[in-house]
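>>> what's the 3D shape of this:
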Amino acid sequence: MFTIHINDDTKTFDSAITLRDVVMDPNKEFPVARVNNRLREMSYKFAYDAEVVPLTLDHTEVVHVYEASLRYLIAMAFSRVYPTYNIKFKYSVSRAIFCYITNVEQPNIEDIIQHVTAEMKTLVEADLPFERITTTVEEAKEFYRENNYQDRNDILQYRPEKTVHFYRCDSYQNYMYSYMVPSTGYLSKFHMFPFDIGFLIQYPRSETNREIPPYQGAPKYIDTLRKASVWAHIVEADYISNLNSKIHNQHTVDFIHMCEAKHNAMLTELGDRIADNKHQIRLIAIAGPSSSGKTTFANRLRIELMTRGLRPIRISLDDYYLNREDIPVEPDGSIDLESINALDVALFNANMKDLIAGKTVELPVFDFASKKRGGYRTMHVTEDNPIIIEGIHALNDLMTSSIHKNQTYKIYISPQLQLNLDNHNPISITNLRLLRRIVRDKQFRNASALRTLSMWQSVRNGEFKWIYPNQEHADYVYNSGLQYELNVLKKYALPTLQEIPNDSEYYMMANRLIKFLKYFKDINDDLVPNNSLLREFIGGSCFHEE
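Next comes the predicted model:
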C-alpha cells in the first residue's frame, strides 16, 4: 500500500498505477507531471509514496515537452503527406521554430503548409498515443539505415548509453531527445506560415499565458541567423557529429582559430564602420541578453578602435542606479532592479549630451555595498574619445533620447549558434547562454548550477521585457557564438549539473541540458586563446583578473 498526495488530496493504492490514472485529465490540460520533483510522462507507472504535481503550459519545462512533441507531429505529418521530402528544424526568431525542406528546390510552401496542417489536425483529432520504446544501439542503427536517417546514425557513435529510445505513434517512429505529451490530442495549438525558404511554427508559451505569442518580425536578427547557418554549413560544423569529427589532432587547433577568425572579421567590419564615421559617432551602445559576452566584446571593440587611432572610453550604466530608496516600487510591492526605472535616465542623458558637447562633467559612481551613489568622478572627452556603454538598457531609445541618432551607434550582441543534433533536433540558443552562465557562476562566484537554474526564469523575464523589444534598434548585430564552445563548456557544466539531486525541482531542467551536452567531444581549454570571448566564462581571460 502506498500514498499519493495530489491537489490537496490524499489517495491510497494497493498496486502500481499510471500517472494518467492518478491525474485524470479529460480536458488535456496537463501534458506531464512532477512526481517527487521528477518530471514524468503520463504513462509513468509507479507504486511508492509520492507528491504529484500536474503541470500545465505555465511551466517552461512543459513548453519544452510541447515544442518537441509538436516537431514530432510535423515530421509525422510530412511522412504521410510528403513521404519523399526531408525536413530540417532550426530555432528562429519570435519564439518560433523554423522548418525547411532540404531535398526539393523551390517547393510550393503555401500548398505544403495547407496539406501538412490538415494532416496534423487529423492526427490531433485522432488522439493517437505516444508509446516510448527502448532498443539496442544496433537495432537503432538498422532502423536509421532502413529509413535513410544518416544524420541520426552519425550522432549514435557519440551516445554513451548502450540503448536508444524511440517514440512510436501509430506506425510512425521518431525521437526528439525529450519527454512527450501523452497523445496527439494534446497538440491542438499551433500556427504555421511561410517564412524565407520554409515556414515558421508558433506554439503556446509560458510567458504569454499558455497562448501563442504574436509574431514580431526582426529582419536584422534574422539576417544574422541566416549568416550563421550558412557559415556553419560552409565549415562543415552544422551537426554535432560533423563538429566532433574536427576535434582530433591538429584539426582542433585549426577549427578553433577558424571560429575565432570569424569573430575577428566581425570586429574588423565594426571597426571600419565606426572609424569611417568617427566624426559623427560619439556614443557606442552595446546590449544583449544574459551571458552574451558583452564585457569581452566591449574590450575587444575598444582595442579594435584603438588600432584606428581612436581612444575609446567606457562608462558603466550601473553607475546610474538610483539610490535604493528612490527606485519606484512595483505594483506587487517589489523592487525591479532590472527595470529602466531603476536608473537615473535623465542624468545619464544630460551627462552624455554635455560630454559630447565637449564639457567637463561630474559622472556618478554607484556604491553597491551601501546601495546608493558613492560620489563622482570628473571626465572630459575629445573627438577621438568615442564613449562605449554596455548594459541591458543600452539600446533603449529612452537612454539616449537627448542625443542625436546620428551620434549613437547601437550594437546588439548575442550568440546565434546554428547547430543540430540531427535534422529534427536543433540546439537551443537559450540553452547555450544558460550553460555559459552556469559555468561562469561556478568559476567566478562559486555558485552551483542549482542556484543559477533557480534564477534563470527571472533573468528570462527581464530579457523579454527589457532587451528583446529593443534588439531591432541596433545598427549592427554581433554573433558572439563560437561553433566549438559547447565542446569546451561541457567539462565545466556537466559536474555541477550532475550535483543537482533528483528530488530537486530543477532536476528536470538539469537533466534536459545533460541529455544533449553528453554528445559533445571534449576540447582541451588550453587551446582557447586568452582573448577569446569564451574566456569570459571559463576563466583565463587577458582582459580581467580572476
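
>>> C-alpha only now, for contacts and for neighbours.
Fine.

>>> what residue is smack in the middle of the chain?
Per Cα atoms, centre = their mean, the C-alpha nearest to the average position across the chain is that of residue 430, at 0.8 Å.

>>> check which helix or strand covers it.
helix 429-445 (DSSP states H and E).

>>> name the helices or strands packed onto that helix?
The contact analysis (3 or more Cα pairs under 8 Å, 6 or more residues apart in numbering; DSSP states H and E) places helix 429-445 against helix 449-462, helix 485-498, helix 535-538.

>>> contacting residues around whichever helix or strand comes after the second one?
Spelled out, that is helix 485-498. Using DSSP H and E, the next helix or strand after helix 485-498 towards the C-terminus is helix 507-517. Here helix 507-517 makes contact (Cα atoms under 8 Å, 6 or more residues apart in numbering) with 37-39, 61, 177-178, 421, 431, 453, 486, 490, 494, 497-498, 500-501.

>>> chain center to helix 507-517, what's the gap?
Here helix 507-517 is found 14 Å from its chain centre; the criterion is Cα atoms, centre = their mean, to the nearest Å.

>>> and what of stretch 286-300?
The answer for stretch 286-300 is 15 Å, by Cα atoms, centre = their mean.

>>> and for stretch 1-16?
On the basis of Cα atoms, centre = their mean, stretch 1-16 sits 38 Å off its chain's mean C-alpha point.

>>> I'd like the structure of this one too, to check against the first:
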Amino acid sequence: MKIAITVGNTHAEYDTGTVLLKVAEDFQTDYRYPIVLGKVDGKLTELFRTLNADAEVEFLTTGDKIGNQTIIRSMNMLFVAACSRAGTEDKPVRAILHFSIRSGLFYTVEGCEADDAFVEKVECIMRDMIARKCRITKTSVPTNKAVEKFAAMNMHDKEKLFRTRLHSSVNIYDLDGYEDYNYGYMTYDTSLLGNFTLHRYQGGVVMMIPSASHPDTVHEFIEDEKIFVTQLMGEKWAEKQRIDCVGDLNEHVINGNSRQVVLISEALQEGRIAQIAAKIRHRDGVKFVMIAGPSSSGKTTFSQRLCTQLSALGFIPHCIGVDNYFIPRALVPYDEYGQKDYESLRAVDVEAFNTDMTRLLNEQEIELPTYDFITGNRVYNGEKLSLGKEEILVIEGIHCLNDDLSRALPDESKFKIYVSALTQVNIDEHNRIPTTDGRLLRRIVRDHRTRGYTASNTLSMWDSVRRGEESYIFPFQETADEIFNSAMPYELALLKLYAQPLLFQVAQDDPQYYEAHRLLKFLDYFIPIPPDDVPKNSILREFIGGGCFHL
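Model prediction:
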C-alpha cells in the first residue's frame, strides 16, 4: 500500500512503513547541510520513525538550532559510551559531563586518569563507532522499570530524577550496547558525529563540537581559565548543599529543606559580593567599577548589592548605566539582518562618555544624561555629579569590558567585573542544563512582568540577543578582574512557577512553539520552590519581582 508524502512543493509516493530516513536521503540534495530530524505534520520527530499514512514533511539539518542540539546530544552519548568501553569489568570508567566551555563540553572521568593515552584510546573508540555507523535506537520503558534499571546500572542521578516523574514511561536510548537516558532527540546513527576534537584540560577532557552557525567546523580550543574557575566554584557551592543534579534538589524540596537551600545559596553569593568589594577597596586608584555581562545575568541587582558592600567599606558609590549615553535612535546603525543594532558599540556616544568620565576623574563636575527610550534621545535634567576622594562610580553596560568604550581612562582607574548566570546543577551526570536556558527563562519572566511581553515575544528576540552577546560581550569576558556567577542552585525550581504558565500560552501554530515546548519539558523535571524565602535583595527578585531595589 502506498502513502503520499509532501516535502515543500514536491509530492512523492512511498510504501507504508517507510522509515523517515529514506525520505530524508531522497531529499538531501535540496539541503546545504546533513538532515538530522524531521517534522511530520508539524510534529518534530527522529529519522527512525516509520510513516504509515499520508503526511507533510519538513526537515531540519545540522545548520538549524534544533538540529545542532541533536548533534551535540548524540556526540555526548558517543563520548560517554566510548569512555565506558575504555574501562573493564574490574575497572569500570565513567564520564561525567559538567558544563560547556565556549563551543566545547567539559568532562571528568572516574575510574581512570584522563591522561594522553586515555584520551587517545577514547577517540579511537569513537572514530571506530562512527566508521561503523552504529545505530542509536530508542525504547520506551515504564517509569518504575526505568528507575529499577538505572539503580542496577549505578546511575543513581537518573534513579533520583525519575522517582519524581509523573509520566508513565521513559525513553532509553541504546548506542551499540550502551544504554542511557538523553534529554531530547537523537540522530539516526553515528555517521554524522565525526566533527569533534578532544583535549586534556584541568584533569578532565574537553570535547570541542560544531555550532549551528558553523556546523561543518570545529572551533579551536581556547582556555578560558577565569570562567572555568568560576564554574568550578559554582559546582562547589552546590556540592556544599549536596546538590549535584536535579534529583538531589527535588529530594531537598520533598524533605522540606528548600528554605535552607535558598538561604545558604544567598549567603554564599553575598559573601562573594563582599569579597569582590574588598578587592576593590584594596586596589589603589580605582574610581570606576565597570560591570558587563550577557542578558538577564542580573547585572543591575548585582550593581546595587555591590554598592551596599562598597558603602560598608567606606566608599560613597554612585551607579550609572552606559545606556544613558546612547546616540539618538535615528542614528543607530543597522546590523546584517537589517535591524537596528542597539547592541553595537557604535550605538553609544563613546566621545561623550569619555569626556564625562575624564572630567570626573579630574574631580570636575558633570551633568549626567538620561536616555529617553520613548523619544529615542538623550535628555539632561540638571542631575550633577562629581567624585570626591572616597566616591566611586559603578558603571553598568554590555560594553564595559571593552577598552574601546573607556579608552581615555587609565587602566589603573578601572576595576572590571563580568557577571553571568553559570548554571551549577545539571539534569543528571550526562545531561547538562545550558546556561543560556537559565537566562532565557529569567528573561521570559521579567519581560512579561515589566513589559507585558508574551513568552513568544521574548523567544522570537532571543537569537538576536544571543548574536549580540557573541559579538560584543563574550570575547571580553576573560579580561575581567573578577567574574561573578549570579546563578543559584535552586533558581530553576523557583522560575518554574512563573515561566510555566507563560510557556503554555504559546500556541502550536506559533513559530516559537517548539522552543516553548522544549523548555516546558525541561521544567517538568523540577519540583517547584515558592518565593516566600527568597530575600528582597536577591538577584532573582530582579526577575520575579518583589525586590527592595529600584530597578
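
>>> superposed, how do the two chains score by TM?
After superposition, the two chains reach a TM-score (TM-score structural alignment, normalised by the length of structure 1) of 0.94; 542 aligned residues with a Cα RMSD of 2.1 Å.

>>> picking that back up, neighbour-wise, which one of the contacts of helix 507-517 of structure 1 leads?
Using other Cα atoms under 10 Å as the neighbour criterion, residue 39 leads the contacts of helix 507-517 of structure 1 with 25 neighbours.

>>> tell me the contacts of the equivalent of it over in structure 2?
For residue 39 of structure 1, the aligned position in structure 2 is residue 44, judged by TM-score structural alignment. Counting by Cα under 8 Å, 6+ apart, residue 44 of structure 2 touches 37, 38.

>>> any idea how far residue 194 of structure 2 is from residue 44 of structure 2?
Distance of residue 44 of structure 2 to residue 194 of structure 2, given as Cα to Cα, to the nearest Å: 24 Å.

>>> before we move on, what about residue 10 of structure 2?
From residue 10 of structure 2 to residue 194 of structure 2 the distance is 31 Å (Cα to Cα).

>>> between these two, which is the more surrounded one?
Using other Cα under 10 Å as the criterion, residue 10 of structure 2 and residue 194 rank with residue 194 on top: 15 against 9.

>>> identify the residue of structure 1 aligned to that one.
In structure 1, residue 194 of structure 2 lands on residue 188 (TM-score structural alignment).

>>> got a list of what that match touches?
For residue 188 of structure 1, the contact set (Cα under 8 Å, 6+ apart) comprises 121, 124.

>>> at 7 Å instead, please
Applying Cα atoms under 7 Å, 6 or more residues apart in numbering, we find residue 188 of structure 1 in contact with residue 124.

>>> distance of the residue nearest to the centre of structure 1 relative to residue 180 of structure 1?
Going from residue 430 of structure 1 to residue 180 of structure 1 by Cα to Cα gives 20 Å.

>>> host element of the residue mapped onto residue 233 of structure 1 from structure 2?
Aligned by TM-score structural alignment, residue 233 of structure 1 pairs with residue 239 of structure 2. For residue 239 of structure 2, the host element (DSSP H and E) is helix 225-240.

>>> do the same with residue 199 of structure 1
Per DSSP H and E: residue 199 of structure 1 is located in strand 198-202.

>>> what range in structure 2 does that strand sit on?
Strand 198-202 of structure 1 maps onto residues 204-208 of structure 2, going by TM-score structural alignment.

>>> gap between the nearest residue to residue 480 of structure 1 once chain neighbours are set aside and residue 457 of structure 1?
With Cα to Cα, 6 or more residues apart in numbering as the criterion, residue 480 of structure 1 has its nearest non-adjacent residue at 4.3 Å, and that residue is residue 415. Using Cα to Cα, residue 415 of structure 1 is found at 19 Å from residue 457 of structure 1.

>>> looking at the two, which has the bigger crowd around it?
Neighbour count, other Cα under 10 Å: between residue 415 of structure 1 and residue 457, residue 415 has more, with 23 against 13.

>>> contact partners for that one?
Contacts for residue 415 of structure 1 (Cα under 7 Å, 6+ apart) come out as 292, 429, 479, 480, 481.

>>> preserved in structure 2, out of those?
Using both residues aligned by TM-score structural alignment, their matches' Cα atoms under 7 Å, structure 2 keeps these contacts from the contacts of residue 415 of structure 1: 292, 429, 479, 480, 481.

>>> closest to residue 364 of structure 1 among the residues you listed?
Of all these, residue 292 has the smallest distance to residue 364 of structure 1: 26.4 Å, by Cα to Cα.

>>> the closest one sits in which helix or strand?
Residue 292 of structure 1 is part of no helix or strand when elements are defined by DSSP H and E.

>>> number of nearby residues for it?
27.

>>> and the strands in the stretch 301-450 of structure 2?
Taking DSSP state E, counting those that start in this stretch to define them, one finds strands in the stretch 301-450 of structure 2 at 316-321, 366-372, 377-385, 391-396, 414-420.
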